[in-house]
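K.L.:
Pasting the sequence and the predicted coordinates here, then a few questions.
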Amino acid sequence: MAGRSSPLRPSRRGGRRPGRPGGRSSRPSGSAAPGARPRAAPADPRQGVRRGGSAAALPARPSSRGRRPCSSPWRARTTPVGRIVAEESAARLRSMQVVVCPSCGEENPAKFRLCGYCGTSLVAELPAQELRKVVTIVFSDLKGSTSLGESLDPEAVREVEARYFEAMRAPLLAHGGTLEKYIGDAIMAVFGFPRVREDDALRAVRAAHGMQRALAALNVELEREYGVTLANRTGVNTGPVVANSDPNANQQIVTGDTVNVAARLEQSAPAQEVLIGELTYQLVRDEVVVESVEPLELKGKAERVPAYRLVDVRAPASGALEEGGGRGAPTPFVGRTGELARLGEALEEAEEFSACRIRLLVGDAGVGKSRVVREFRLRVGDRARILRGRCLPYGDGITFWPLVEIVREAASIDPEDSPAQAIDKIAALMGTEGPEDGEGPGIVERVAAAVGLAAGQFPVAELFWGARKFLEGLARTKPLVLAIDDIHSAEPTFLELLDHLVESVRGAPILVVASARLELQESHPEWWDAQAANRIQLRPLGEEDSGRVMQALLSGGEVEAAVRARIVAAAEGNPLFIEQVVSMLVDAGTLRRDGERWVSSEDAAELAVPPSINALLAARLDHLAREERAVIEPASVIGLVFATAAVTELAPDVLRSAVGGHLMTLARKRFVRPDATDDEGAYRFSNLLIRDTAYGALLKRARATLHERFVAWAERVNKERGREQEFEEILGYHLEQAYRYRTDLGRVDEEGREIGRRGAAKLSAAGRRAFARGDTPAACTLLRRAVALLDETDPLRVELLPELAEALTENGSFDEAKAVIEQSRALAESLADARAAARTTLARVALDLYTAESADAEGALATVQGALDLLTELADSANMARAWRLLMFIHGTSGRYDLAAEAAAKVADHAHAAGDQRLVGLGAMGYAATALHGPTAVADAIRRCEELSEEVRGDRKAEAIISGVLSVLHAMEGDFDRARGLYGRGREMLLDLGPSVTAASTSVDWSRVELLADDLAAAEAGLRADFAALDALGERYFRSTVAALLGAILYERDQLEEADRYTGLAAELADVDDAYSQAAWRATRAKLQARAGESETAIATATEAVRIAGATLDIDQQADTLADLAIVLRLVGDLESSGPPLREALELYERKGDRVSAERVRSLLEGVPAS
């Protein structure tokens, strides 16, 4: 029933109750009930000395020599307790620091904020800082208050309104909200200020729900006393705001879109209802019941806003905040065999000694503590009774809340049970499982008092006794396991209860498995130290286990390698982070299933922090001291890995001397860790998402300033080390970010434009180097980013646009290349820049050649020659090399390999003069192609290509292309092993450089090698793969050749229909001046026609192929077409006429040095009548 409270449900008031129920008794913690006779118990040396007590009074464990053998699956080698304690003590001593008082010179412990000798402040005061925070706003407005004045006296109106505001204020404060302001009859509260908590959104929704119930209760009173009732409407919205870190500042929250939407949601809500926004719902969806409403048209919002009507809020249950809990199928369990073994050993130990043992599972949020507990429970099964409790982070009456949940589960108490009914159930349980010495009633009284069912007052020691006896009773028939979550939120009194159980339980095997985040080290340091021997720390999963978690979440489908690597790297072994990132990507449609694979529709590098993880990490960051925040924030600007010296440079002046110490503290708190790959005092964030969250909290203006300062520092340091060029891309990124944030904040001034120019210069230099080494995708990205940083008329933009178009063309991004060329043309025209116009013309011709949009080879020659003449006048060697490269391309396509070879030499000459190694490589690639296809003999071509390969050493793309040419040349000589090694190496190099038109056309060489080696299946597979890749790019130039070759292979494999289809595609795609493709598809089509009985047509088609090849200098293709003509003549029954073309083909093959093809023609000549 709504509004009805469970007898075992805490009231929700803000903050923890620091006190303890009742006063402290002088009764020793291990004593029995009043009047009972105490029992002695010998000590167990394994338990050691505990906080506030002597050695544990437990029976000693037998030595291993006389102990019975154990075959338990839990056994595993564990670290000796003494070594753990010693190592941790040593680590603690190493981390201890002292602070010297600037006034009296005395040394003080590092944690002292005031000198213990003279009182002088030891901490430099940092100025207040504004931060970006994700908060949740509750906006509620009283409706119809004006009409109250018509029916009530002004004094009564005032009293009614005062009672209303007090009733609304109470749940907001109880759940930790900050009342920001009263606006007329409206209340606005903020959750997440001054400190962010991971459950701020849930707190806000619970508060809004509490306001509904409070108003319902108030209305009962108001109607009885005044004859009136009140109505309100409430909106809850989560989003970013700017907050001042100084709690004394006049303006703490900057109103903005998040607040405005909350107010608009309130205005759209029906009376007495609560509407919550989309992000709020995403954060609380597992804890609430809602109804979707039609997306709202809100004032000031361009698009409709999703909203949900709050129906109910689920009561908190034990484990509700379990990692992965409540989000559908739990994250799969992997690894953790050692941790499970230690828990199993602890349970056996508790059984062996009939005593209480405790094991503390500690680790970062989401690392898998609850998963380990869940798996342990499954493995224990019926062997033990397992009960569960959880420490609450806030509220009143929460000290013994874990005990409340344990008692409720053990006694089967329902939420609807009255206190009396609940006590009866506890008494019944004790009647069957309690002690037989008449202590049952006393136990029930004390347990009922501890869990809030009875008003009786007992000293804490009496409550401890009752709880212990209750639990001992439950463990009489079988071992008892108490799984207690979130012990870092425990009240000190509850920790004392756990100590009491360990020290005093006798005759009952009990294992307490308490899970805690590492914050326990800060919230309860003494108890943390006392549990050193009992701690089991969960480390992040390894890469393999992380991959298994991701595969299981995605139902086993294969994930793109780049996406998988990005998610695994971002999550850093945290299962919850993996789950949330995967869930976010799937929900957003960014990661989608395609058959048996999961593919990403966006750049895998662009992963946002999921809202739930952002809330968790932001809460951790908000618990850092101000000085620690002032260190981790500039570190986040530098990147995932950062040098101590760089952080020191960016930190506030008053903190610079202490940066090293604060980084050590942050490492101890697991925000960062030393970077093992660097020996210069570098650290790295423990998790990429921590870095992103810390970075996201900075104001954009602060980010811009820190990016700029980092570049200034890095440029100075790199210059001193002679490494200016090495980090250009990284520094370009930082300048790019600074420029972007400046543009976000308003119009960019000259200083901002200069930052953009500097960033563009560095990014473009990195892009050119990427293009030179053949990394076309990276070149496109870097050049595109560089262009985006420049004003429309910036001289560098005029220079970069044609380069970007060239890179995009090579990458197969033809539509974008076309758009960039148009931009470049218009800009060159507006500036009357003849050089830029000529450069743009060259880029346009190159694009036309790839896409076969222009069939006028002579027109293309004339256009390029005109640009070349102008560039020659300007003595522009680099662009002259580009022009000659296009001439080489056009001549080679037409089969004029003598002119193509001359053009290739010109490319090399001008490229060397310009000092452009990429263009040198392009000239070498062109020359190698002319050696393969032209009249150069194979032996001479091999020698020249090997020389070229040495000349371009380091240019991986040029090396790869020349290796492909060499593979065909060696195959012609019959050295197939060497040929396959060469083309395999070349193909691997190209694929390693990333997708490109060049990489997708390697089968042109590959298939010729396999065709010569007579492995038709391998040739077909390569051609099919490349045809599909080129088809996806929209490329035509190489695709026509691939289609023609694929048709020829399919014919040889007797797949005649497929062969006909691909020869048709080649005919459709091939440019009229593409001699190789035009001759190749006709040669195959002629054989198909002959097989179909079309004799005259077949001969005519084959003859046309011979004519086209004969007009070129490609003597190998001339021989190929002659041999195909001979085959056509044989197919039509004219064996005698096949002799002359075969003999001519043999002469050409021998002249070229193609021994394999020559031998095949000789075999065809056998039996042919002499002419």
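P.N.:
That came in fine, so what should we check first?
K.L.:
alpha carbons only for contacts and neighbour counts from here, please
P.N.:
Fine.
K.L.:
Spit out the contact partners of Arg882.
P.N.:
Leu842, Val907, Leu919 (C-alpha atoms under 8 Å, 6 or more residues apart in numbering).
K.L.:
and the residues you listed, which of them are in helices?
P.N.:
Leu842, Val907, Leu919 (DSSP state H).
K.L.:
Name the nearest of the contacts of Arg882 relative to Ala765.
P.N.:
Leu919 (15.5 Å; C-alpha to C-alpha).
K.L.:
Hmm, Ala905 and that closest one touching each other?
P.N.:
No - at 11.4 Å, Leu919 does not count as touching Ala905 under the criterion of C-alpha atoms under 8 Å.
K.L.:
More neighbours: which of these two?
P.N.:
Ranked by neighbour count (other C-alpha atoms under 10 Å), Leu919 and Ala905 place Leu919 first, with 24 against 21.
K.L.:
Centre of the chain to stretch 711-730, how far?
P.N.:
Chain-centre distance of stretch 711-730: 28 Å, with C-alpha atoms, centre = their mean, to the nearest Å.
K.L.:
got the buried residues for it?
P.N.:
Val711, Ala714, Glu715, Glu728, Glu729, Ile730 (16 or more other C-alpha atoms under 10 Å).
K.L.:
Next one for the comparison:
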Amino acid sequence: MPPQVLESAGGNPFYLEMLIAALTQPDSGYRPDGGGDLPTTLQALLGARIGALGRAERAALDIAAVAGREFTADEVADLVAGDREGAPGGALHATEAPAAEPEPPAPVPGPVGAALARLGRHRLLRPADRPRPGTYPLRFSSGLVHEVTYQSMAKRTRAERHEHAARALADRLAGQAPPSGGAPDSGATANGPSGNGPSGSGPSGGAQDAPRRGTRRLPSAEATAAVAGHLEHAYRYRAELGVLGAHTDELRLDAVRLLIDSGSRALARSDLAWAAGLLERAVELAADGEPEWAAAARRLGDVLLATGRTDEGRALLLGVLAAADAEPREAVRPVEAAHARLALAAVSAAPDGSSAGTVAQWALPVFESAGDDLGQARACIRIAQERQSHGRHVAADGLLSRALTHARRAGAEPERALALGAIGVSLWRGPEPVGSAVARSRALLAEHGEQRPTVRLTLNCPLAVLLALQERWDDAHACLARARRLAGELAYAEGRVVLPLFAAAVAALAGEGGRALDLLDEADGAAASLQADGLRGVVARESARLLLDAGRYGDAATRLARAPGRAAAEPADGDQAASDTADLDGLQARIAAARGSAGEAEALAARAVRTAAGTDSPVLLATAWLDRADVLRQAGRADDARRAAAQAARQFEAKGHLPGARHAAGWHRVPT
């Protein structure tokens, strides 16, 4: 090895490899003995090597650079078939004379395969590490080789080749023969390579929409995103060159529609980070006043809310609603506005202050008329959750089963998981005995959980509490550990609230009040960062109950007073959910009794029992009876306190709630 070659490489192994290859490459301009001037930068060396390639090798390398850092020989052959270099007179036309030197084994027949094989011998390409569908997967030997090759092409050439790459990839994935050529501006049909209509904006909410007549659906989010990327590049290079007009705008809109489609699919499988990136690109490309902007912005708003970027997500969704109220009205489809309103209501941000359940009741007919399964799943879930908050778990279960059907039809993992998680909550809080509730939870996990981490997360949380009700502590903690691991893998911000909330429920059932309070503080901090006032109210009530059980009446009152709005501290009224009303009345009754307001305490405790009795939740009713027992005990009415506790014990026993039944049974020791 000539010493000046080692010195020029500067200890960079890849630089050294490229220098050695350059010294042995004909027409590279470098002498085999290393004499003369050597390039001072790796970029200059690579540029010289690429510039010294034969015409066929250079054409194949350029076209491969458009395909990407990794590609297959078949993909390059498809692109060559529609490129000027594959046409008669082109360097890669099948009738071109073969090279005089011996050829290495080719990955595909013909001049394309021969050129790729020679590029491998030049160490510019090498076999790909990861197998890919197609013949002979390849990759550039480094990202820098790919970048230098790509940047050496004129922008107009890049635009033409990206547009053709989009068409060829769409045709190949759809099982159609790739086009044999044609002028670069003649390729996009009225529906574009995506197969989406000229103003359809892709799916209405997820990946579920059936293609319209004459359209075709690409087989995966990755494939759709790849076609979109080529169209996006083609549009941007034409725009930079000032080549504007209807065709350039058509490329942009096709790219937007495919980015929306692939982003929706990514969201449907809970790949939030990728969904955000795709949809951000779609929002940037779409123009104000286009239906595509509203479709992209609404979906991106959903993703931002899910990942904890609440202010950004809310602003986008409010922007969609503002566009829906502006002219032209057709700029926002009614189904998009319905999705936006429902998403805002779910984060306590409905513009008119309506609850998520109320908005869902309004939105459901809109989704039904549009045939939007994703929207119907979301609306049914929100209505069911409102039923749950009123203690109507049997009614909620029917709605959640309907939501599950729509979510399955839509191929939407997040909505499937949300529906199943809500079913798990009703199995815990509703009338189903614990034994059969555990069996049903496990059956749902077996049916829906495989290959769906979001489903396993949402079902393992309520299952952990059900197992704790059976005092199967090891099994309960194993469920929480699985949920914790899954939450770490997923990017859903609400998991930072829900996981410690369920863990606190298990700790409280195990008699670990201090640990439960710590977990609830963790949940409250996460809920505050998400501006999730409803969840903060739940956390405040659970914390206050633990403090009351520890005899810390003043701390309990302070904790409730700190909660946001009427979620915990204000007096109950007819608009408040029955579960919240009964829970809050019982807590306030115990606090009133501690400060000596016996009449107020008894009235609140009695109202809590009446409200809970109007629900189908034995857990809620048993808790209300125990709250009344504590009020009676503080008033010195021990016999009445024992009778109230006995009522609680009957509810707990019917449910199969072992810790509750044991606690209620202990009231027989209350002194007279």
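P.N.:
Thanks, I have it. This structure is a prediction, so every number in the text was calculated from the model and none was measured.
K.L.:
Quantitatively, what TM-score do the chains reach?
P.N.:
Once superposed, the chains reach a TM-score of 0.72 (TM-score structural alignment, normalised by the length of structure 2), with 583 aligned residues with a C-alpha RMSD of 4.3 Å.
K.L.:
quick one on the thing from earlier: from the ones in helices among the contacts of Arg882 of structure 1, which is closest to Asp257 of structure 1?
P.N.:
Using C-alpha to C-alpha, these come closest to Asp257 of structure 1 at Leu842, 49.2 Å.
K.L.:
For the longest helix seen in structure 1, grab the matching residue range in structure 2.
P.N.:
For structure 1, the longest helix by residue count, based on DSSP H, is helix 200-226. Under TM-score structural alignment, helix 200-226 of structure 1 has no counterpart anywhere in structure 2.
K.L.:
repeat for stretch 1145-1155 of structure 1
P.N.:
Counting by TM-score structural alignment, stretch 1145-1155 of structure 1 corresponds to residues 648-658.
K.L.:
What is the burial count for Val672 of structure 1?
P.N.:
For Val672 of structure 1, using other C-alpha under 10 Å, the count is 23.
K.L.:
Now do the same contact list for it.
P.N.:
Val672 of structure 1 touches Leu663, Leu666, Tyr683, Arg684, Phe685, Ser686, Asn687, counting by C-alpha under 8 Å, 6+ apart.
K.L.:
rerun at 10 Å
P.N.:
Applying C-alpha atoms under 10 Å, 6 or more residues apart in numbering to Val672 of structure 1 gives the contacts 632, 635, 640-641, 663-666, 683-687, 690-691.
K.L.:
for those, which one is nearest Ala615 of structure 1?
P.N.:
Of the contacts of Val672 of structure 1, the one sitting nearest to Ala615 of structure 1 (C-alpha to C-alpha) turns out to be Ile690, at 10.9 Å.
K.L.:
and that closest one, how far is that from Phe671 of structure 1?
P.N.:
7 Å (C-alpha to C-alpha, to the nearest Å).
K.L.:
With Ala1019 of structure 1 instead?
P.N.:
Taken as C-alpha to C-alpha, the span from Ala1019 of structure 1 to Phe671 of structure 1 is 54 Å.
K.L.:
same deal with Pro1141 of structure 1?
P.N.:
78 Å.
K.L.:
Among the contacts of Val672 of structure 1, which one is most surrounded by other residues?
P.N.:
Among the contacts of Val672 of structure 1, the one with the most neighbours (other C-alpha under 10 Å) is Ala635, at 29 neighbours.
K.L.:
part of a strand, is that one?
P.N.:
No - judged by DSSP: H, G, I helix; E, B strand; the rest coil, Ala635 of structure 1 forms no part of a strand; its state is helix.
K.L.:
Show me what it lines up with in structure 2.
P.N.:
Ala635 of structure 1 maps onto Ala64 in structure 2, by TM-score structural alignment.
K.L.:
Need the residues touching each of Ile690 and Phe671 of structure 1.
P.N.:
Common neighbours of Ile690 of structure 1 and Phe671 (C-alpha under 10 Å, 6+ apart) are Leu617, Arg620, Leu621, Ile632.
K.L.:
Inside helices: which ones of those residues?
P.N.:
Reading helices off the shared contacts of Ile690 and Phe671 of structure 1 with DSSP H, I get Leu617, Arg620, Leu621, Ile632.
K.L.:
if we can go back for a sec, any chance of TSV for the shared contacts of Ile690 and Phe671 of structure 1, columns distance to Ile84 of structure 1?
P.N.:
Below are the shared contacts of Ile690 and Phe671 of structure 1 laid out as TSV (distance: C-alpha to C-alpha, whole Å):
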residue	distance to Ile84 of structure 1
Leu617	29
Arg620	27
Leu621	29
Ile632	30
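K.L.:
Can you tell me which of those lies closest to Ile358 of structure 1?
P.N.:
Nearest to Ile358 of structure 1, judged by C-alpha to C-alpha, of the shared contacts of Ile690 and Phe671 of structure 1 is Arg620 at 26.5 Å.
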